[in-house]
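Q: With the input below, show me the fold.
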Amino acid sequence: MASDSTAYGMTLRNFVTYPDLPNPIHLIEQAVWIEKLGFESVWVWDHILLGVEPHFPIIDALSLLTAVAARTNRVKLGTGILILPLRNPVLLAKQLASIDLISNGRLLPGLASGWYKREFDACGVDFHRRGKIMDESLEILERLWTEEKTTAEYSPYNLRSAVMYPKPAQQPRPPILIGGYAERVLRRVATKSDGWLTYCYTAASYAADKKRILAFAEEAGRDPSTLSFTNQLPIAIGPREKIEGPMKEWLDTEWDFAAGSQSTADSAIIGTVEECAEQIQAHLDEGLDRMVFMPYRYQDDQVEAIATQLIPLLT
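A: Got it, this is the predicted structure:
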């Protein structure tokens, strides 16, 4: 069975398919309910623009987490993921530190370099430099959060005796999780983060890339045991013969699996509670610190079944 240290999170559906629009009040109340159900963390998605036909209206991740922070007391607040190169890192350092303070140290920033070029073009950010921008932005966040006074130049950001207070509630800073799949990203995870946040990986694919990250950490002289590992997985609880088809259709129409990544609809956990527990065990056996659920169509009965029926079988 799962280790007692395994944590379980739940995603919020802060994006929908047009002409539907996300309901912020419902999302906040959903987060309050998720906390009451006992989940360790609640996670939101991030895009500025997403899609054309169809397109997906989405509520800003940080604005929503700020509201959730004010209505909850215990549950951790995760971004899965926040597209770092699209943000001014100095402003972002202030925003994230403030959310961490408002939530009394519950922020879990998951960050990645992004994949949707149209979004970068609209924001005036060079898509082809996003890796370099990501690395420099990570350094800026780290330094502004941990140094009393920062002097450095990361074009176009000229930090001259930059003093940023108050610092985050979590010291020396909130844990940074990095998402992605390319080798350079896995090396970034191993050397510049506190852990890997992945998305829709099968147990086998997760194990293979986790092994690579641990090797990269050792190669860089870092203790691999200091890294944490989180996988976001779609799940549908119910008789497989009834729910597998609708689940596959939902994943095909509303979710994207980046070309070249190991993310796949085949990662979906599907079946009765007992069958789902068995499938999840394959992930836990590979050493997973946190599993974040993406429930079928975000139906309340799915969320409740995960909390009250499935998780008790895993702990």
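Q: alpha carbons only for contacts and neighbour counts from here, please
A: Will do.
Q: mind checking which helix or strand residue 22 is in?
A: Using DSSP states H and E, residue 22 sits within no helix or strand.
Q: Go ahead and confirm it touches residue 64.
A: No: with contacts counted by C-alpha atoms under 8 Å, residue 22 stays clear of residue 64, the gap being 11.2 Å.
Q: Can you tell me the SS state at the most centrally placed residue in the chain?
A: Nearest to the geometric centre of the chain sits residue 80, at 1.9 Å (C-alpha atoms, centre = their mean). Assigned with DSSP: H, G, I helix; E, B strand; the rest coil, residue 80 falls in the strand class.
Q: swap in residue 4?
A: Applying three-state DSSP: residue 4 is coil.
Q: want to put them side by side, so please do this one too:
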Amino acid sequence: MDMSLPLVEQAPATSIPRLESHPGYNRVFREHELTVGLILPLETHPQSPQPTMRDHIAMARKAEEIGVAALWARDIPFFDPAYGDAGQIFDPLIYIAHLAAATRSITLGTAGIVLPMREPLLLAKQINSLDHLTDGRLVVGMSSGDRPSEYPIFGIDFESRGERFRDAFGVYRAVSEHSFPHFASARFGRSEGALDLLPKPPYGRTPAIAVGRSQQSLEWIAENMDGYLGFVPDPDKLNEFGKDWRALTAHAGNGSHPKPLAFGGFLYLHHNPHLPFKRIRGGFAAGSRALRDLLERARDAGVHHVALNPKVTPRPYAEILDELGSVVLPGFSAA
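A: A predicted model of the protein is given here:
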């Protein structure tokens, strides 16, 4: 398997963009700290695949107020009843633009853009524009997608998604971050350096993290991307989770800082605050105090961010935010 990026000919940059100056990145990823994010929609609907999207702006503002670090939008182009989950329904980039107008400082991210299905030249234009219009609050999570049923409707071979991911990512980075770039791609065109894409990212680079393995090795992710958001590990595997990532990124960080590590999934926030971690499909169940203890262990293991989706909890979302705000977030607030 060819693990290389597309051929990109570019003079060395005069300076490496320091992502620590990027507001959205800095709110979420801080050395020796852990922050908490929420995966959209900001609504519980355990018995329905589709949310109503009522009160979502009020919930976004409340999340920002209590110290939630980021809101993460999923990329689900078509609803597949076999999966029973339509995400937040709205296109993630358009929805982020709407949320940006309704909030002030919370980071807005994707978890993640299904890169093999996206045309990377136009995606670069969209992301760079959105990072400007949100005043640097955008963090882009990218994935290869996990729903085979979506690929035929795009005319794309599901088995090629790992190669397409690398190909699209190389083109995206070339046109996004370099002036008048030269590149040649097997799938996404070529440039001889006569054209330039504007705008460029306001902070030199819009942070791009891998959401899941994206059909890549962790070594490739550590070398090429700005962080990794994996699936929820078992509590007794947290130290191993952090140690393995630190070993891969010891010499691949931005400036003097290691690349960040995160995990995410569904959260069933149990009414018993002391209910210990219990694995459920796509995530875990826990009480609020047990969740706080888990986050402390994750922070000590070197995890920088945890993204939670409480949609499976049969309780009102405002009630969940109140409990997170009073019990969990005082130790992990991004405010």
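Q: care to give me the TM-score?
A: Overlay of the two chains. TM-score (TM-score structural alignment, normalised by the length of structure 1): 0.81; 293 aligned residues with a C-alpha RMSD of 3.0 Å.
Q: Per the alignment, name the residue of structure 2 opposite the residue nearest to the centre of structure 1.
A: Per TM-score structural alignment, the equivalent position to residue 80 of structure 1 in structure 2 is residue 111.
Q: separation between that match and residue 248 of structure 2?
A: 22 Å (C-alpha to C-alpha, to the nearest Å).
Q: do the same with residue 290 of structure 2
A: Distance from residue 290 of structure 2 to residue 248 of structure 2, by C-alpha to C-alpha: 30 Å.
Q: same thing with residue 216 of structure 2?
A: Residue 216 of structure 2 is 14 Å from residue 248 of structure 2, by C-alpha to C-alpha.
Q: residues in contact with the residue nearest to the centre of structure 1?
A: 43, 44, 45, 46, 109, 110, 111, 179, 197 (C-alpha atoms under 8 Å, 6 or more residues apart in numbering).
Q: Aligned to the third one, what sits in structure 2?
A: Aligned counterpart of residue 45 of structure 1 in structure 2: residue 74 (TM-score structural alignment).
Q: With the fifth one instead?
A: Using TM-score structural alignment to pair residues, one finds that residue 109 of structure 1 aligns to residue 140 in structure 2.
Q: list the contacts for that match?
A: Applying C-alpha under 8 Å, 6+ apart, the residues contacting residue 140 of structure 2 are 109, 110, 111, 112, 113, 206, 207, 208, 209.
Q: Now the buried members of these.
A: Buried by 16 or more other C-alpha atoms under 10 Å: 109, 110, 111, 112, 113, 206, 207, 208, 209, out of the contacts of residue 140 of structure 2.
Q: Which member of those residues is positioned nearest residue 47 of structure 2?
A: Closest approach to residue 47 of structure 2 among those (C-alpha to C-alpha): residue 111, at 22.7 Å.
Q: Against residue 198 of structure 2, how distant is that closest one?
A: For residue 111 of structure 2 relative to residue 198 of structure 2 (C-alpha to C-alpha), the value is 25 Å.
Q: cool, and residue 102 of structure 2?
A: Look at residue 102 of structure 2 and residue 198 of structure 2: by C-alpha to C-alpha, they are 26 Å apart.
Q: Next up, identify which helix or strand the match of residue 109 of structure 1 is on.
A: Going by DSSP H and E, residue 140 of structure 2 is in strand 138-143.
Q: mean shift between that strand and structure 1?
A: Mean deviation of strand 138-143 of structure 2 relative to structure 1 after superposition (mean C-alpha distance after the TM-score superposition for structure 1): 0.7 Å.
Q: Give the next helix or strand downstream of that strand.
A: helix 161-177.
Q: could you check the angle strand 138-143 makes with that following helix?
A: 160 degrees (axes from the mean of the first three to the mean of the last three C-alpha atoms, to 10 degrees).
Q: Would you mind listing the buried residues in stretch 215-226 of structure 1?
A: 215, 216, 217, 224.
Q: And the helices in the stretch 151-300 of structure 2?
A: According to DSSP state H, counting those that start in this stretch, the stretch 151-300 of structure 2 carries its helices in the segments 161-177, 218-224, 238-249, 288-300.
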